[in-house]
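Peer 1: This is the structure alone, sequence omitted:
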């Protein structure tokens, strides 16, 4: 069967290659009135191109022959299924390119398509496979992973007894999918720089249908919104716009300020990044992409006024897990001075991938361009630098732990002096509405202890007061 296929392949190649030579001869021998014949150097160029095509044909013929020999003569026929060999060859073809260019098997392609639609079966984690590791960057609420104690920042080291490494990371990823109701065994650990010992935990989870709502929104105070965008899936911009508009209706059309949390957002669909940005920007460039030709932008995305929301002060939270599409949003809002970016340096994934379906049901995910912010900044391997840096929550916790365990190296304060006078706060409750409570008392538990969200909220309220004063003075 394979020999017949091989002959067909060769026939196609032979049909193509002579046709290429015929076209060259036509170009070389054609006479056009009033046109100066091309210089002799063109003949060398044509010859070089023909040689390149000839070598390509020889390489394809060698591949076809090797495939035929393995299928017909290898000692163990059970391990030389031609479909499997071809898929491995396709994976090998992309293995030495950038980490985002890869061949997707039929199942992987199906899983990828399902991920971006927002509904899939699994355990409820978003992972970053860069560098041959599976780092958990997001855990979906009320998912099997969350109930098992897996948290953002953990590393998965084993999936159904497959040790995760650079060679089999795609296989490990595929094993995380399966029929709803089936079990999945994982091993994971939480990094701890203070300890040289890695403690690995082993858990067995039952796969469920995961429904991913990409937008989570809370009211932090009167007129102030916190919204977390977890991934740029198909309806991300629609969900975000709807949530903000509903908030405006409940608050009589007034939004005093918005915190957009893009921390640990791995990205997603480029068009959704553009649409989300367009909610806050009504004109001008959002992002541009440049491919092979550095002097010619392949695509420039502009904001459209009819898609934008009303103006209000805005802060965007980012961290090292903010990547790809989320960096496009942060970079555009920063360049256009629409929002203040707070947090830590972002991941730096500034390339654009295209998914091309293949005849075997798989697909090729390949990097086709770099993307640039409105001011022409490349994010690739650089990331977005926050306007206001904030220490990360994990590092802050470790610093506080060290400080509580030891006073070594800490500067002396008034409280350390002998016979110091004790503090006595003034009771100002009578000056306030007794029913009024602190804003944070109404926050979800996950936000009450979040230092970065608290910092952003305090800054946002200050911005709101300044804006109100400006408007009152007619400036």
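Peer 2: Sure thing, it's come through. What you are looking at is a predicted structure, and each value in this text was computed from that prediction instead of being measured.

Peer 1: When you work out contacts or count neighbours from here on, use the C-alpha atoms and nothing else.
Peer 2: OK.

Peer 1: all helices for the stretch 151-300 of the chain, in order.
Peer 2: Read by DSSP state H, counting those that start in this stretch, the stretch 151-300 of the chain holds these helices, from start to end of the chain: 169-175, 236-250, 270-278.

Peer 1: Go ahead and name everything in contact with the longest one.
Peer 2: Read it as helix 236-250. Taking contacts as CA atoms under 8 Å, 6 or more residues apart in numbering, the residues outside helix 236-250 that touch it are 214-215, 217, 229, 253-255, 272-273, 275-276, 279, 309.

Peer 1: Can you check which strand is longest in the chain?
Peer 2: Of all the segments of type strand in the chain, defined by DSSP state E, the longest one is strand 363-372.

Peer 1: What is it packed up against?
Peer 2: strand 102-104, strand 285-290, strand 351-357 (3 or more CA pairs under 8 Å, 6 or more residues apart in numbering; DSSP states H and E).

Peer 1: and the comparison structure, right after this:
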């Protein structure tokens, strides 16, 4: 079994699988063995030791007695078993879903360009954010919108990964979504037909704003993919050479990704201090520290909103609690759980909640989010309006980063 570590927020955990003795193991079929391996992974690593206050061993006996005549029946049994945990983040990833997840974090995909989650209260599939410049954004889909149907299929009857797979597809093909507005709860659901396209996952966009007394480097991070940290380093170094004197880091509508990338990026800005604490099932506290040379000591403001989630919240919380930056915008999404990916022998995978995280000030933000230092609400704007006069949050960040440097620069 190969263990891979990932996040919607994800973290590098070192785990050694202990071998469980199973009487008459040779008598089990290949399908039963796959189910038992999935059961053991959860039993050994799931964050909640009570496993949702149920007898996990008794559940094992129940599911091993099911008729597992083929791989689909085995997958269905594993999914049914995991559903008893009542945790949408702990789930089976069938081989095609597992592969798609790996492709997604590597930086390329084809589909509509939506980052989605399960709302823990409504149980509906909810939009974290559309990707910048994606077909979904062009169709007017916004953060917190709920997806009720996909091509006529009731979204309540499918898993999060099945929903994602249904929205991916060949460039030029169409998919129909039934959307409930998250902004206006009284609005009637609407049908939206979207043409799939190749989605660019270039994680970083930068520009130099010279419209103020100081040159301000604007850095927008769209996703914590595998190359995000390297891209940030290269782009900020370029901005430094262009004379940037202050920075705005835009994490709005960034749903997260690889937590290790978030930790590496935090280390580029924080000159000593804790990045994040992790708490495992035994309550043991671990931490990641800043121990590397920073890119710049220039003043920094971070933009956040309700689409800022997971690894983005870890980065924002680290910068806020270490007093390296002020946060401007709206309260963040509030996802403070950590998943690890476990690869199964047949190419499928398990995403399992293995820990939770706390900000450097030991704040648990799960379902609560992070409150900005300067709350600025604004109506949704288009991709083209980001970092322009129409972007009120950006304008406030620009005012702060150019007019209150003594508050923002840690070195001062």
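Peer 2: The structure has been received and is ready for your questions. As the structure is a prediction and not an experimental result, all values here were calculated from the model.

Peer 1: TM-score of the superposition?
Peer 2: Here the TM-score for the pair of chains, by TM-score structural alignment, normalised by the length of the second structure, is 0.78; 358 aligned residues with a CA RMSD of 3.1 Å.

Peer 1: before we move on, back to that, rebuild the contacts of helix 236-250 of the first structure as a markdown table, extending it with neighbour count and distance to residue 200 of the first structure.
Peer 2: Converted to a markdown table, the contacts of helix 236-250 of the first structure look like this (neighbours: other CA atoms under 10 Å; distance: CA to CA, whole Å):
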| residue | neighbour count | distance to residue 200 of the first structure |
| --- | --- | --- |
| 214 | 20 | 30 |
| 215 | 20 | 32 |
| 217 | 17 | 34 |
| 229 | 24 | 30 |
| 253 | 13 | 51 |
| 254 | 17 | 49 |
| 255 | 21 | 46 |
| 272 | 22 | 37 |
| 273 | 26 | 36 |
| 275 | 24 | 41 |
| 276 | 24 | 39 |
| 279 | 21 | 43 |
| 309 | 15 | 47 |
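
Peer 1: Mind telling me what element the closest residue to residue 65 of the first structure other than its chain neighbours is part of?
Peer 2: Beyond its immediate neighbours in the sequence, the residue positioned closest to residue 65 of the first structure (CA to CA, 6 or more residues apart in numbering) is residue 6, lying 8.0 Å away. Element membership for residue 6 of the first structure (DSSP states H and E) is helix 2-29.

Peer 1: number of nearby residues for residue 24 of the second structure?
Peer 2: By other CA atoms under 10 Å, 7 other residues sit near residue 24 of the second structure.

Peer 1: Look up how far residue 164 of the second structure lies from it.
Peer 2: 39 Å (CA to CA, to the nearest Å).

Peer 1: which residues of the stretch 301-450 of the first structure fall in strands?
Peer 2: Secondary structure of the stretch 301-450 of the first structure, counting by DSSP state E, counting those that start in this stretch: strands at 314-318, 340-343, 351-357, 363-372, 388-389.

Peer 1: residues making contact with the shortest one?
Peer 2: Applying CA under 8 Å, 6+ apart, the contact partners of strand 388-389 of the first structure are 340-344.

Peer 1: returning to what we had before: return the residues in contact with the residue nearest to residue 65 of the first structure.
Peer 2: Neighbouring residues of residue 6 of the first structure by CA under 8 Å, 6+ apart: 64-65, 68.

Peer 1: Could you do residue 135 of the first structure as well?
Peer 2: With contact taken as CA under 8 Å, 6+ apart, residue 135 of the first structure is in contact with 127-129, 152-156.

Peer 1: Is it possible to get TSV of those residues that adds distance to residue 317 of the first structure and neighbour count?
Peer 2: What follows is the contacts of residue 135 of the first structure, written out as TSV (distance: CA to CA, whole Å; neighbours: other CA atoms under 10 Å):
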residue	distance to residue 317 of the first structure	neighbour count
127	20	21
128	19	18
129	23	18
152	16	18
153	17	19
154	21	17
155	23	22
156	26	23
